[in-house]
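Visitor: all I have is the shape, not the residue letters:
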C-alpha cells in the first residue's frame, strides 16, 4: 500500500501486482496472478497442497465456508457426469445453432454500419433507389470481405457514432465472450449437408435473401464482381409485376450462395467461434453476486471425451436459433403393420421418416455402399418440394431401379413457401394486419399462408418431363393415399385407396408434411419449469423483441431476476413464427429476426434501454 501511495505510476505498471480489468460489458473483474504477494494475501484453496488455486475457483473474497460449498457443488456435478466450468468464465452470449439465423445475428452484432431497419422500413426503402446505400459503398463492402476482418470492420472517425445509437460488438469481444454451439460444429454445416444430399442446384429464395448485415444487394454485387452473374438464375415462369410484387426475379445457385456465406464468415473473422455440441438443458438461476441478475446454466454435451460427459456453460444471455424439430408421427398403417409383426422382425430400417432420409442418402454415397444391391422399387409419399426433389434424385441414381411418388392432393405450383405478396411492396401492410390479430388467429394465418404441399413450377415441370421418359422409370400419382401395407417376401405390399393393384416396394419414404412444436425441444423442459411460457399451436408466445414472454398471471409474482432472465432469452426461426409471420423459418425471416434480437443485445450489453420495435 505504501508503494502504491508513494509511486506516481499507475497500478498497471507494477509487476507483480493485482491488476483488475473491469470489462465494460458487465463481466466479473479478472484477477491476475500476483506471485508471492498474491500468495500471501489470497486465502488457501480447499486443496491444501495449493497455496493459490490454479483454476481460480476460489475468489479473493471467498470465506472458507464458501470455498467448501463450491467444492461440494463441483463434486455433485461430477457425480452426475457433468463437468463444471470455472465460475469466472461466464459468457456474455450463448447462441444455440449455427444456421442462417444465427449467422445473420452474429454478423449484425459485429457490423459497424449494419442494416438494422425494421422489416417494414427495409421493404419501403427497397422501392426507392435514392434511399438505398450508394452502389459504390456496397461494392467497397464486398471487396473488403476478401481482405479479412481488419478491413471489413474498420471504422472511420465520422462513422464512430452509429445511426442506431448502439455500438457494435468488437471482434475481440465476440471471440472472448460469445459462444455458438451447433451439433454439426461449423457455420451452415447442416444446411450444406442437406443441400448436398438432395442435390439441390438453386435456392428457393430470392437473391436479396442472405445473411450479409450491410446491404441486401451484396450477394448480387458479389456474383457480378467475380464473374458468376450467370449463377443468379432467372425464374422464367415468375412473371408477376404489379403492386403486390415487382421482383427481383432471380435466385442464387447453391454453390454461389455457399461461397458467399463462406466469404462472410472469413471476412468478419468468426470462422472459429462455433463449437460442436448438443444443448441438453437451459437452467436460469439467480446470480450469487447480484441478487437481481440471472445466470443461465446451459448443459452442453461437447462429445470431446469417450464418456461424453456434459459441461455446464454459464452465460448471461441465450439465443435459441436452432432449426425446427419436425415430428410426423406414425401413420395408421404403420401401427397396424407393427401390431401384425409383433414378435417377428419389423423392417423399421425400410420405412424412413423425414429426419432419416438425408442420413440414408449420405450413407449411400459412402464407398463401402457403392456395391450394395440397388433398390428394385421405392415408394415416396408426400406432396411438397422435398418429395419432388427426392423422387428426381432417386430416379437419376444408380442405386434405384424404379420410383413411385404418391400425394393425396394435386401438386400446387408456387415459386416460394409463401405467396409473392409477402416479399413485395405491401409486406409492411401485411405484417401490420398479422400483428393486429390475436395469437390463435396468427397461428391460423401461419398455416394458411404457407400452404403446405407447394412445388416450384420449374421442379414440377422437370418431374413431369422425367415421368414421360421411360428409361427414368418414374411414376407420379396424385390424389391417392395408402390404405394398407403388408410385409412379405422381403418387400412391402402396398394397397392404395384408388382400387389399383397391390404393388411391391423395397422401401417407403415418408416425406409428408410435419408440424414443429416447442414440446419437441427437450432442451426447453427445465427452462419451461422455471420460466413458464404460453404456447399456441405448438409455438411460444414471445415479446415483440422475440424474448421469452411472461404469462399475464405470473407478472406480479415473479422476482426481478426472473423477469430479467426472460428479457435475455430470445428465440429465432420457426419458434418465432407468432411474432415474425409466415416466413419466420426462411432466409427473409432470418434477417427479420436478426435485426430485432441484435438491436436488443447491443443495447443490453451497453446497459441502454431496449429499442422500440
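Guide: Noted; the coordinates are in hand. These figures come from a predicted structure and were not determined experimentally.

Visitor: contacts and neighbour counts: CA atoms only from here.
Guide: Noted.

Visitor: skip the chain neighbours and tell me the closest residue to residue 418.
Guide: Using CA to CA, 6 or more residues apart in numbering and skipping residues adjacent in sequence, the residue nearest residue 418 is residue 450, 4.9 Å away.

Visitor: which ones are touching that neighbour?
Guide: Residue 450 sits next to 417-419, 582-583 when contact means CA atoms under 8 Å, 6 or more residues apart in numbering.

Visitor: go on, residue 364?
Guide: Contact partners of residue 364, counting by CA under 8 Å, 6+ apart, are residue 370.

Visitor: and if you look at residue 420?
Guide: Taking CA under 8 Å, 6+ apart, one finds 244-245 in contact with residue 420.

Visitor: quick one: it and residue 537, what's the gap?
Guide: 25 Å (CA to CA, to the nearest Å).

Visitor: thought residue 169 was touching residue 603?
Guide: No - using CA atoms under 8 Å, residue 169 makes no contact with residue 603, being 10.6 Å away.

Visitor: and the helices in the stretch 351-500 of the chain?
Guide: Applying DSSP state H, counting those that start in this stretch to the stretch 351-500 of the chain gives helices spanning 354-364, 385-396, 427-435, 439-450, 457-468.

Visitor: quick one: list the elements packing against the helix or strand where residue 296 lies.
Guide: Using DSSP states H and E, residue 296 maps to strand 294-301. In terms of contacts (3 or more CA pairs under 8 Å, 6 or more residues apart in numbering; DSSP states H and E), strand 294-301 is packed against strand 278-286, strand 310-315, helix 560-567.

Visitor: any idea which helix or strand comes after the shortest one?
Guide: Read that as strand 310-315. Using DSSP H and E, the first helix or strand after strand 310-315 is strand 318-320.

Visitor: show residues contacting the following helix or strand past that next one.
Guide: Later in the chain than strand 318-320, the nearest helix or strand by DSSP H and E is strand 326-327. For strand 326-327, contacts defined as CA under 8 Å, 6+ apart pick out 514-517, 520.

Visitor: same thing with stretch 137-152?
Guide: 214-215, 217-218, 221-222, 263-264, 266-269.

Visitor: ok now the longest helix along the chain, how far from the chain's centre?
Guide: Longest helix in the chain, counting residues (DSSP state H): helix 587-605. Counting by CA atoms, centre = their mean, to the nearest Å, helix 587-605 is centred 13 Å from the centre of its parent chain.

Visitor: how about that helix: buried residues?
Guide: Across helix 587-605, burial judged by 16 or more other CA atoms under 10 Å covers 587-605.

Visitor: ok, structure two:
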C-alpha cells in the first residue's frame, strides 16, 4: 500500500458510499474488493483462482516454446495471464515476492484496479471498527461470543481459523463447551430444565446436536486475535489507505438527478460539518438504532449517577472510584438480562465495588450465542429456508423474536456470576422491575422500590442500564428525506427492504446489519449477518456499477485460462 492519501473531493462521484465503519461496513468494503468470494466458490476453486491471479504471469504453460510465438490455444491462455488484474492473496505476501507488491493495490485514483471507488463515513472514528474496539476495551472483554466462522472475511469461511494457526495463537481460543457432540435425550433435557428453573429462575438453552466434526469451529477468539485478523483483512484488500474512512456525521441523504448531466441519478450525502458527497450507491451500516431503552426517563441531574451502556464512561464512575479508595461501602445496580449486563457486573466487582444488584425483567436465560442453537447447528439450513420462504414479513418478525428471545448470557459468564454470588458480591433478581425511584442530589444516591421487593436494598451509588437499543429505522434523522421522498413500509421499526437489501427496487440505498433482519434473519445483527449482508449487497451492486463490463471481461479471461465454461466465450468478448 502506498503512503498516498485517498482524498476524494466533494465534486467527485463515488461508486459506493458506506455509512458506518463497524463490522458490517468493513464486510461490505472487503466483499467489493473480493472477486472470488467463498459464498460462490468452493475453497479449492477459491485458492486456485487466487494462485492464478498471483502467479499467472510467471506460470510455465505446457507446450509453450521459448523463442517462437505460441499457437492459438497457448496464445489465448498467455493473453489471459498477461491481463489478469492483481488481486490480494489469501494471506499477505512478503515484500520480496515479485508481482505481488503493495503498489498493485494502490488506493489513489478513481478506481482500485477495476474495483469500485468507495468511501466510508463514521460518526465515531476514522478507522475501521473504532467504536467496536473501544467498547471491548472499556468493558475489558477477553473473548468474543461468536464462533470461529463468524467474521467479515469474504474470501474464506475458515479464514480466522487459518490465521490463528498461521500465527501460532491457538492458546487465545476459548472452547464453547456443551454445544458440540451427541444430542441430549429429551428426558435429560426435562430434568436439566426443571433443575435450572428451580434455581432462581435460570433457564438454559435446549441443546441440539452440532456435528463432532465441526468442533474446531466452536471456539471463541480473543478480542486481540479478532482485532488482528480484521487488520489483516483491511491490509489484504487495500482498505488501510489514509482517508478511506472519515470521521463525519451524516445528517441527510437525498436521491435524484445530479446537476452534472453526465452522472445521471444518484445520492447527495450531507455531513454535519457542511461537506457534501456524491455517490451512485449508498450502504447503511449504522447499527440497530438511536433510541435507548430505559425503564424510566432520566433527568439531566439524574444522569450524574446513571447511564446507558452505549454511553458508558469510566467503570466504576469517578465518584464510586473515590468511595472505593476511601474503603467505603459501594452499591451498584445493573439493569438488563443480556451478556453486557453480566460483563458490567463482573467488571464492577473486579474493580472493587462492594456489591452489585443485578435486576432482570425476565428469567436468567443462558445461551451460547445471541440466537438459538438450531440456527447454528445441523438444522440451520432448514431454519433459514423456512425463514426465507415465509409468506409475510409478520411471519419473519415472529421467527426473529422467537430465535433471539430477548437478552441472554453465556454459560461461561453464568459461572463467573455464580462465584460472585457465593462471595456475596453479586445478587441476581430475575423477574424484577423498578417501580419507584428517587435520586438525592446531596448524597448522589438512589432510593429504589422494586416489584417484587428486594429486602434490605441499600442506597445505590450508580445505575447501569444494559437494556439495549430500539431498532427503528424511522428514528434516524439522516433518513428523513428518504422517508419523505421514497416512503417504505416497516414492521416494528424494521424496514421491508428488497431481497437485495435495497430500500426500494432500482433505488440503490442498501441496508445491512440488524435493520436488515427481515431479509437476513435473526443473525442479521451479528458477525455472520455482516458477512451475509455484504454478499447480498455485492450482488445488487454488480449490475449497476460502471466497471461491471470490465469486470465481466476479466472474469471471462480467467475462465478461459482455467478451462471453465464455454471456451469460445472469449471470442464473443473480443
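Guide: Ah, there it is. This structure is a prediction, so every number in the text was calculated from the model and none was measured.

Visitor: superposing both, give me the TM-score.
Guide: The TM-score (TM-score structural alignment, normalised by the length of the second structure) is 0.73; 468 aligned residues with a CA RMSD of 3.6 Å.

Visitor: ok, back up a step: any idea which of the contacts of residue 450 of the first structure is closest to residue 317 of the first structure?
Guide: residue 583 (25.3 Å; CA to CA).

Visitor: just the element for residue 155 of the second structure, please.
Guide: Judged by DSSP H and E, residue 155 of the second structure forms part of no helix or strand.

Visitor: buried ones in stretch 433-441 of the second structure?
Guide: Per 16+ other CA under 10 Å, stretch 433-441 of the second structure contains these buried residues: 433-434, 439.

Visitor: tabulate those (JSON lines), appending distance to residue 270 of the second structure.
Guide: Converted to JSON lines, these look like this (distance: CA to CA, whole Å):
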{"residue": "433", "distance to residue 270 of the second structure": "42"}
{"residue": "434", "distance to residue 270 of the second structure": "42"}
{"residue": "439", "distance to residue 270 of the second structure": "41"}
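
Visitor: mind listing what's buried along stretch 178-191 of the second structure?
Guide: Result for stretch 178-191 of the second structure [16+ other CA under 10 Å]: buried residues 179-180, 189.

Visitor: gap between that stretch and the chain center?
Guide: On CA atoms, centre = their mean, the centre of stretch 178-191 of the second structure falls 31 Å from that of its chain.

Visitor: swap in stretch 469-487 of the first structure?
Guide: That offset, for stretch 469-487 of the first structure, works out to 35 Å (CA atoms, centre = their mean).

Visitor: over to stretch 164-173 of the second structure?
Guide: The mean C-alpha position of stretch 164-173 of the second structure is separated from the chain mean by 22 Å, CA atoms, centre = their mean.

Visitor: so what touches it?
Guide: Under CA under 8 Å, 6+ apart, the answer for stretch 164-173 of the second structure is 219-222, 225.

Visitor: hmm, 10 Å instead?
Guide: With CA atoms under 10 Å, 6 or more residues apart in numbering as the test, stretch 164-173 of the second structure has contacts from 91, 142-144, 147-148, 159-163, 218-226, 228-229.

Visitor: the strands in the stretch 401-550 of the second structure, which residues?
Guide: For the stretch 401-550 of the second structure, the strands defined by DSSP state E, counting those that start in this stretch occupy 426-429, 433-440, 445-451, 462-465, 469-470, 490-491, 494-495, 502-504, 507-511.

Visitor: adding distance to residue 553 of the second structure, write those strands out as JSON lines.
Guide: Shown next, in JSON lines, are those (distance: least, CA to CA, whole Å):
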{"stretch": "strand 426-429", "distance to residue 553 of the second structure": "62"}
{"stretch": "strand 433-440", "distance to residue 553 of the second structure": "62"}
{"stretch": "strand 445-451", "distance to residue 553 of the second structure": "67"}
{"stretch": "strand 462-465", "distance to residue 553 of the second structure": "54"}
{"stretch": "strand 469-470", "distance to residue 553 of the second structure": "45"}
{"stretch": "strand 490-491", "distance to residue 553 of the second structure": "40"}
{"stretch": "strand 494-495", "distance to residue 553 of the second structure": "36"}
{"stretch": "strand 502-504", "distance to residue 553 of the second structure": "26"}
{"stretch": "strand 507-511", "distance to residue 553 of the second structure": "24"}
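
Visitor: relative to residue 311 of the second structure, which of those is closest?
Guide: Of all the strands of the stretch 401-550 of the second structure, strand 462-465 comes closest under CA to CA, at 9.9 Å.

Visitor: which part of the first structure lines up with the closest one?
Guide: Strand 462-465 of the second structure corresponds to residues 507-510 in the first structure, going by TM-score structural alignment.

Visitor: need the contact list for residue 91 of the first structure.
Guide: Residue 91 of the first structure neighbours (CA under 10 Å, 6+ apart): 27, 174, 176-179, 295-296, 313-318.

Visitor: what about residue 351 of the second structure, distance to residue 315 of the second structure?
Guide: For residue 351 of the second structure relative to residue 315 of the second structure (CA to CA), the value is 8 Å.

Visitor: so what sits against both of the two?
Guide: residue 321.

Visitor: before we move on, the earlier item: so for residue 412 of the second structure, which of the strands of the stretch 401-550 of the second structure sits nearest?
Guide: For the strands of the stretch 401-550 of the second structure, the distance to residue 412 of the second structure is smallest for strand 426-429, at 15.9 Å, taking CA to CA.

Visitor: give me the mean distance between the closest one and the first structure.
Guide: Superposing on the first structure places strand 426-429 of the second structure at an average distance of 2.2 Å from its equivalents, by mean CA distance after the TM-score superposition for the first structure.

Visitor: quick check: buried residues in that strand?
Guide: 426-429.

Visitor: what comes into contact with that strand?
Guide: Defining contact as CA under 10 Å, 6+ apart, one finds that strand 426-429 of the second structure is touched by 200-201, 331-335, 345-346, 348-349, 353-364, 417-421, 452-454.

Visitor: in terms of contact, does residue 434 of the first structure touch residue 422 like I think?
Guide: No - with contact defined as CA atoms under 10 Å, residue 434 of the first structure does not reach residue 422; the gap is 11.3 Å.
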